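K.L.:
For reference, the sequence and a predicted model appear below.
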Amino acid sequence: MQVDTAIIGAGAAGMMCAAHAKGRILIVDHARAPGEKIRISGGGRCNFTNMYCDAGAFLSGNPHFAKSALARYTQWDFIDLVDRHGIAWHEKTLGQLFCDTSAKEIIAMLRRLMQKNGVDLHLQTTAHSFAKSPDGFTFLLKSNGAETLVTAKTLVICTGGKSIPKMGATGLAYEIAAQFGLPLTETRPALVPFTFTKERFAGLAGVATDVRVTAGETSFEEALLFTHRGLSGPAVLQASSYWHEGEQIAVNLTPNADLYTELRDKRAQFGRRNLTTELSQHLPARLVDFLANETDLSGNLADQSDAKLHAITKQLSEWYLTPTGTEGYRTAEVTLGGVSTDALSAKTMEVTAVPGLFFIGEAVDVTGWLGGYNFQWAWSSAMAAASALRP
């Protein structure tokens, strides 16, 4: 089989690239259907981009690398594509855009675009034995026990990272990169819940509250969810990308309130009210009960001196916790790290030392925030590569 471009991985980035590249395009995936991560994303409605997407929302060894691709194919470009295909959408919060009905609409759109572009899609097929050749690249396709030798002028790798192995994640992109001598940055789970020993928060499982979580020097203000294993929720998932093993995180349980002033004023009006009763006006009652076992919240408001109120509110705004770890790749939404951007052209995603070889999407050391940013990187990096692929 001879093609102009072979794309390994029929996820978001791979399908987007295949839909817009020129020439004879082959796209391969070992899954039963393309776009499986799209299908399950956003609770089945696909948070396909973010209105506020820019390079500042991405982590990378080179914080400037993503700027070129994101600027050349923006969130507004993808929104326009979605609109032209009649897919209804809405903003949920913080610029996060979701399909009104189903993530399957995004997959169907990409499949229509690939079909229109004459793309040859091979599913339940694996690719291996990649090699550079005088005409480009060769590799073997294996399907139903039979193998086919493929020759491609250009090769695009977009098999993602290690996240959610039950969806088929394998780390194949890193193996191919290493085979061609490309540098890799350390990979670890990102956008992932924290775990704690001895089921510390098991009694709070299901309780959610708005907080500000800080890891390192970066803070996120959204919801926190207590689980049987530890902490989850958007604020926690965001902070996990900036956390390193052994470090503390800081949780501000009252990010939008001057709790000291409010408690002091309530003391003057309702001195006989129990302190925990008043705190339950600001925090979930189960959480207040839990905190009362960890710190002294006894007595009525009238019993609390200014110094005691200061101490209590400081504890609630600076609750320091040390996770034992994370839930790992099993539940991580993305993989942090990957193919080093030092090896790639920021304009085209081509490997500078291996002409004709491209890496796009999650396989690259570019990781976005929660909320549609990683899908936008998939679309943008795919279009950067597609613009450079010629028959």
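P.N.:
It's in. Numbering: from 1, shown residues only.

K.L.:
contacts and neighbour counts: CA atoms only from here.
P.N.:
OK.

K.L.:
show me where the stretch 51-200 of the chain has helices.
P.N.:
Applying DSSP state H, counting those that start in this stretch to the stretch 51-200 of the chain gives helices spanning 67-72, 75-84, 104-116, 172-179.

K.L.:
G171: how many residues sit nearby?
P.N.:
18 (other Cα atoms under 10 Å).

K.L.:
for D4, same thing?
P.N.:
19.

K.L.:
before we move on, the earlier item: and the helices of the stretch 51-200 of the chain as a markdown table, adding distance to G136?
P.N.:
As requested, the helices of the stretch 51-200 of the chain are exported to a markdown table (distance: least, Cα to Cα, whole Å):
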| stretch | distance to G136 |
| --- | --- |
| helix 67-72 | 25 |
| helix 75-84 | 31 |
| helix 104-116 | 23 |
| helix 172-179 | 15 |
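
K.L.:
now those in CSV, with mean neighbour count?
P.N.:
Formatted as CSV, the helices of the stretch 51-200 of the chain follow (neighbours: other Cα atoms under 10 Å):
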stretch, mean neighbour count
helix 67-72, 18
helix 75-84, 15
helix 104-116, 18
helix 172-179, 18
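
K.L.:
what's the angle from the longest strand along the chain to helix 172-179?
P.N.:
Criterion DSSP state E: the longest strand present in the chain is strand 146-157. Orientation of strand 146-157 against helix 172-179 (axes from the mean of the first three to the mean of the last three Cα atoms, to 10 degrees) gives an angle of 80 degrees.

K.L.:
What are the buried residues along strand 146-157?
P.N.:
Across strand 146-157, burial judged by 16 or more other Cα atoms under 10 Å covers V150, T151, A152, K153, T154, L155, V156, I157.

K.L.:
hold the first one in mind and look at this next one:
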Amino acid sequence: MTQNTAHHSEPNSTSVKPNHQDAGKKPSTSQAKSSVDVLIIGAGASGLYCAMTAAQRGRSVLVVDHANKAGKKILMSGGGRCNFTNYVVEPENFIGNNAHFCKSALIRYNPWEFIGLVEKHRVPYHERDYGQLFCDNSSKDILNLLLDECAEAGAKVQLKTSITAIKPLPQDSDKSGFMVETSKETIHCRSLVIATGGLSIPTMGATGFGYEVAEQFGHQIIKTSAGLVPFTFTDKVGEVIASLAGISLDVIAFNERISFPRPMLFTHRGLSGPAMLQLSNYWQVGESIHINLVPSVDISELLRQAKAEHPKQLVRSVLSEFFPKKLLLALQDLHWSDLKDKELANIKDETLDAIGDKINNWTIKPSGTEGYRTAEVTRGGVVTDEVSSKTFESKLQPNLYFIGEVLDVTGWLGGYNFQWAWASGKACGEVV
């Protein structure tokens, strides 16, 4: 990832240009001014967890969001069942320019603590492959859990509220902190927490607002891109893939840096499924990806053995047990169409090896990804070297905090991004 170092030189700049609705509406002078200890912008996973944690410490807390509903991405996650954490969460499950940044918060808040909260609220859940935990019923159970904890602790959540300006106050004044103008009122807060998430799924209300606030106060932004997202193809391979839409199989997807043994799904637009989503976090534009379509078998060896034992067989006959017929014929058209009716006895061993390599190491170059429209997360974000890994406070602006996905921390598919939201929200909530 490249680093975009452009940022405002004046940290006391009084306005941001949010993409929120009503951003142009300034509060009238007759609107009341309110004051809270902690103002959190963003009523998503990290923002709500931070709010309940701070309120439980006796802080007055207000969460504002421009959306008409809290936790929209929570509701749609995991196919509506919310993959809320994973039994095993390690720093290696996250990417970012500073690999060590996530360690402190993750160590201090492990998955079992959130599972304890889930069980306290009697939310039924189950485990799927690779330690992933999902709600039995609905993602609403997780959102309601967070909103109930906020309400019980006294944290208020205010929706349909846009931010029009943020002004830092002198640190030595009686009212240190920030004056925040919203579409409804002007709010004074001692601590301001940015929990606005990334750019993924704009139809859910995602904007770059958090990055704009960060830049207003001199923070650098690691260039953002779509993560955990399906690949697209525009060449002949893309046409073949589209013709196989709906077919799924277990593969190993890999590149020079990492490999993932997971299911892959052919779609009308390209390749999706957990294997592809995981690999997309480690992919850069212009790179090829590799797919082992039959991870359990060395296909070159199998074909040579079949040639020795059943020389009259065809290649597709040997491979028929591994693929649905439609996929097998498509692979044949792509990789050995001129040999499709040739008996194994008449095919050179080197040619069989080449076919085997196409199966165990299918190398293709995506034209791109489906982008933020379907991405589950945003790669890149606020540079973490400029934020405390213990408190999440800005090192450039006192009393300003960044948590969750707005930071340059991106988790794997499988509950890791939610665990990051809980862990960063908790760490911040304990100090604001």
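P.N.:
Structure's in. What do you need? On a predicted model such as this, the values are computed, not experimentally measured, just so you know.

K.L.:
before we move on, the earlier item: any idea which of the helices of the stretch 51-200 of structure 1 gets closest to T185 of structure 1?
P.N.:
Across the helices of the stretch 51-200 of structure 1, T185 of structure 1 has its closest neighbour in helix 172-179 (9.8 Å, Cα to Cα).

K.L.:
In structure 2, point out the residues matching the closest one.
P.N.:
Against structure 2, the aligned range for helix 172-179 of structure 1 is residues 209-216 (TM-score structural alignment).

K.L.:
That stretch vs structure 1, average offset?
P.N.:
After superposition onto structure 1, stretch 209-216 of structure 2 sits on average 0.4 Å from its aligned residues (mean Cα distance after the TM-score superposition for structure 1).

K.L.:
Can you tell me the centre-most residue of structure 2?
P.N.:
Centroid-nearest residue in structure 2, with Cα atoms, centre = their mean: V377, separated by 2.4 Å.

K.L.:
if I look at the closest residue to that one other than its chain neighbours, how far off is G96 of structure 2?
P.N.:
Closest residue in space to V377 of structure 2, ignoring its immediate chain neighbours: G227 at 5.1 Å, by Cα to Cα, 6 or more residues apart in numbering. In this structure, G227 of structure 2 and G96 of structure 2 are 12 Å apart, going by Cα to Cα, to the nearest Å.

K.L.:
neighbour count winner among the two?
P.N.:
Neighbour comparison, G227 of structure 2 and G96: the larger count goes to G227, with 29 against 20 (by other Cα under 10 Å).

K.L.:
so what's that one up against?
P.N.:
Counting by Cα atoms under 8 Å, 6 or more residues apart in numbering, G227 of structure 2 makes contact with L277, S280, N281, A375, E376, V377, T378, R379, T410.

K.L.:
which of the residues you listed does structure 1 keep?
P.N.:
Mapping these onto structure 1 (both residues aligned by TM-score structural alignment, their matches' Cα atoms under 8 Å) leaves L277, S280, N281, A375, E376, V377, T378, R379 still in contact.

K.L.:
As a markdown table, those with secondary structure would be great.
P.N.:
What follows is the kept ones among the contacts of G227 of structure 2, written out as a markdown table (DSSP: H, G, I helix; E, B strand; the rest coil):
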| residue | secondary structure |
| --- | --- |
| L277 | helix |
| S280 | helix |
| N281 | coil |
| A375 | coil |
| E376 | coil |
| V377 | strand |
| T378 | strand |
| R379 | strand |
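
K.L.:
can you put these in CSV and add distance to L159 of structure 2?
P.N.:
Below are the kept ones among the contacts of G227 of structure 2 laid out as CSV (distance: Cα to Cα, whole Å):
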residue, distance to L159 of structure 2
L277, 32
S280, 33
N281, 32
A375, 24
E376, 23
V377, 23
T378, 23
R379, 27
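
K.L.:
Can you select the buried ones from those residues in PyMOL?
P.N.:
Per 16+ other Cα under 10 Å, the buried members of the kept ones among the contacts of G227 of structure 2 correspond to this PyMOL selection:
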select buried, resi 277+280+281+375+376+377+378+379
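
K.L.:
Looking at the kept ones among the contacts of G227 of structure 2, spot the one nearest E92 of structure 2.
P.N.:
Looking across the kept ones among the contacts of G227 of structure 2 and measuring by Cα to Cα, the closest to E92 of structure 2 is N281, at 12.8 Å.
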